[in-house]
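Colleague: the sequence isn't on hand, but the structure is:
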């Protein structure tokens, strides 16, 4: 039943104009803000802990915007998974930092793009696939029947998907050593066996060791990317910036701290579009 419901929602949302799609997502987000629910509780707790310097009224505005953007994220997946190269180009208002990625690719160095859950990471993945044939690391959905839909949607414009397992990591190493481009979500909890505890907004958070290890082992150029969703369905603004050499440090704590600091800086620039509802800190209860 859940699969049929999600399948139907993806089908419907994929056929609505983007303005209507995002407007409906915004309505969902407003309901999430006003009706008590786990997403609101976790997001509110995370914002209060990570941005304590802000006044409560400002924190509430960020929470409201975060939930509105969460609703848009949920509905726009079906739309973005049906993009054509031409429609993707129309929606991409700006792409900052492309020259540095192109230069690293031309040099055969290999590139890692860290794309946190900020803005539209689905659109970032589509543009990365179209421009550089990015190999994206992903976790299979909990509902197994959805995986073919996810595979087809996220690879539509040229991206490739690699499962987050041992075989997938080996594939990423091969891609980087051939001078290819790899995309990784850097702000997920990798589990106790694959992470190191490092500060994120000054709070201990389990942080992935994989990205720094790949960078250290291959000498790849490492960038961070976030795709801002512009208001009133005007499109998307993808920003890409180089990460400091410390993210490839052989010391896991040094590397993880540098990675978290870079993600934090991006989030501070666009706090209303960060996925604050993710339980990054395990003592935050839903």
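Modeller: Sure thing, it's come through. None of the values given here were measured: they were computed from a predicted structure.
Colleague: when you work out contacts or count neighbours from here on, use the C-alpha atoms and nothing else.
Modeller: Will do.
Colleague: residue 186 contacts residue 211, correct?
Modeller: Yes. Residue 186 is in contact with residue 211 according to Cα atoms under 8 Å; the separation is 7.5 Å.
Colleague: do a quick rundown of the helices in the stretch 1-150 of the chain.
Modeller: Defined through DSSP state H, counting those that start in this stretch, the helices belonging to the stretch 1-150 of the chain, from first to last, are 2-14, 18-34, 38-50, 56-80, 85-91, 98-106, 121-132, 147-154.
Colleague: whoops, I mixed them up, the stretch 151-286 of the chain
Modeller: Along the stretch 151-286 of the chain, counting by DSSP H, counting those that start in this stretch, helices occupy 166-177, 210-218, 252-269.
Colleague: got another one to weigh against that:
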């Protein structure tokens, strides 16, 4: 069955790009009614002051945007590279460019345009690296491998491999993409608020920046209309990061991320159970 969907996905990639986006919006509207439970719970937890209608509207738009981005991922694998690259505009590149050649970490949180933005950045870098988790389905894993390796020359490290190799290459000046906002249980993580809800958050950005004496450059990809594509925004390097307190640094990241989410709440990755890991004795928030 998965191979059938892959064939269909590939066929869709030959459609005009705006039409792919519109198809994604339509399909996402339908998928919202099937798979909205986690998204709506996240929005309820993060925005208790919103009305149910407000949360439903944002959740529905999120599914539409996310599905559009998923369909566009076919362009990464099956279409000429330039077709995808011309969809993406880089803004503030000088903030990253000024740090190249020295240790630099790009904080790249989970917004729906993440894959397109990361590909466009990677294509402009001589080399880069990031972490990854293998997909259990070999067909999907092969697809994702092709998508990840086609733009630029990224080095992929498994999360289980530890930090030694990453720190070594950071010190050599290889830029590191880091996604700071996923729940990976409590190992190497602390509970800090995200929209007022304690969230298990990895301290890795602070520890890596400290060990490698790395600059931290935040970057966010915004999905625009189906005719305009995507905009990648680089922010100035943080001047007071890391501190000597990894917990305080992690809170800094979450507060910065909250500001970005409020700018485009329908584009954050709400389908992820961000609050799945709970402090000892606290009930599951998704049941």
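Modeller: Sure, I can see it. These numbers come from a predicted model, not from an experiment.
Colleague: quick revisit: out of the helices of the stretch 151-286 of structure 1, the one nearest residue 82 of structure 1 is which?
Modeller: helix 166-177 (25.6 Å; Cα to Cα).
Colleague: what comes up buried for the closest one?
Modeller: Residues 168-169, 171-173, 175-177 are the ones in helix 166-177 of structure 1 that count as buried (16 or more other Cα atoms under 10 Å).
Colleague: and for stretch 153-164 of structure 1?
Modeller: Along stretch 153-164 of structure 1, these residues count as buried under the neighbour rule (16+ other Cα under 10 Å): 153-162, 164.
Colleague: spatially, which two of the residues you listed are the most separated?
Modeller: So for those, where distance means Cα to Cα, the most widely separated pair is 157 and 164, at 21.0 Å.
Colleague: re earlier: show me the buried residues of stretch 153-164 of structure 1 that map onto strands.
Modeller: Members of these lying in strands (criterion: DSSP state E): 160-162.
Colleague: okay, these in a markdown table with distance to residue 111 of structure 1 next?
Modeller: Rendered in a markdown table, the data for those read as follows (distance: Cα to Cα, whole Å):
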| residue | distance to residue 111 of structure 1 |
| --- | --- |
| 160 | 15 |
| 161 | 16 |
| 162 | 16 |
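Colleague: closest to residue 29 of structure 1 among the residues you listed?
Modeller: Taking Cα to Cα as the measure, residue 29 of structure 1 lies nearest residue 161 of these, at 29.0 Å.
Colleague: who's in contact with the residue most central in space within structure 1?
Modeller: Ranked by distance to the mean C-alpha position of structure 1 (Cα atoms, centre = their mean), the top residue is residue 117 at 3.3 Å. By Cα atoms under 8 Å, 6 or more residues apart in numbering, the contact list for residue 117 of structure 1 reads 185, 187, 274-275.
Colleague: buried subset of these?
Modeller: Among these, those buried by neighbour count (16+ other Cα under 10 Å) are 185, 187, 274-275.
Colleague: quickly name whichever of those is closest to residue 74 of structure 1.
Modeller: When these are ranked by distance to residue 74 of structure 1 (Cα to Cα), residue 275 comes first, at 11.6 Å.
Colleague: that closest one contacts residue 118, correct?
Modeller: Yes. Under the contact definition of Cα under 8 Å, residue 275 of structure 1 touches residue 118, with a separation of 6.4 Å.
Colleague: which residues touch stretch 79-96 of structure 1?
Modeller: Among residues not part of stretch 79-96 of structure 1, those counted as contacts by Cα under 8 Å, 6+ apart are 10, 13-16, 18, 21, 122-123, 126-127, 130, 152-154, 156-157, 234-240.
Colleague: how about the nearest residue to residue 186 of structure 2, chain neighbours excluded?
Modeller: Nearest residue to residue 186 of structure 2, sequence neighbours excluded (Cα to Cα, 6 or more residues apart in numbering): residue 200, at 6.2 Å.
Colleague: can you tell me which residue in structure 1 aligns to the one you found?
Modeller: With TM-score structural alignment as the matching criterion, the partner of residue 200 of structure 2 in structure 1 is residue 206.
Colleague: give me the neighbour count for its match.
Modeller: Residues contacting residue 206 of structure 1 under the criterion other Cα atoms under 10 Å number 23.
Colleague: what residues in structure 2 pair up with stretch 41-51 of structure 1?
Modeller: Following TM-score structural alignment, the aligned partner range for stretch 41-51 of structure 1 in structure 2 is 37-47.
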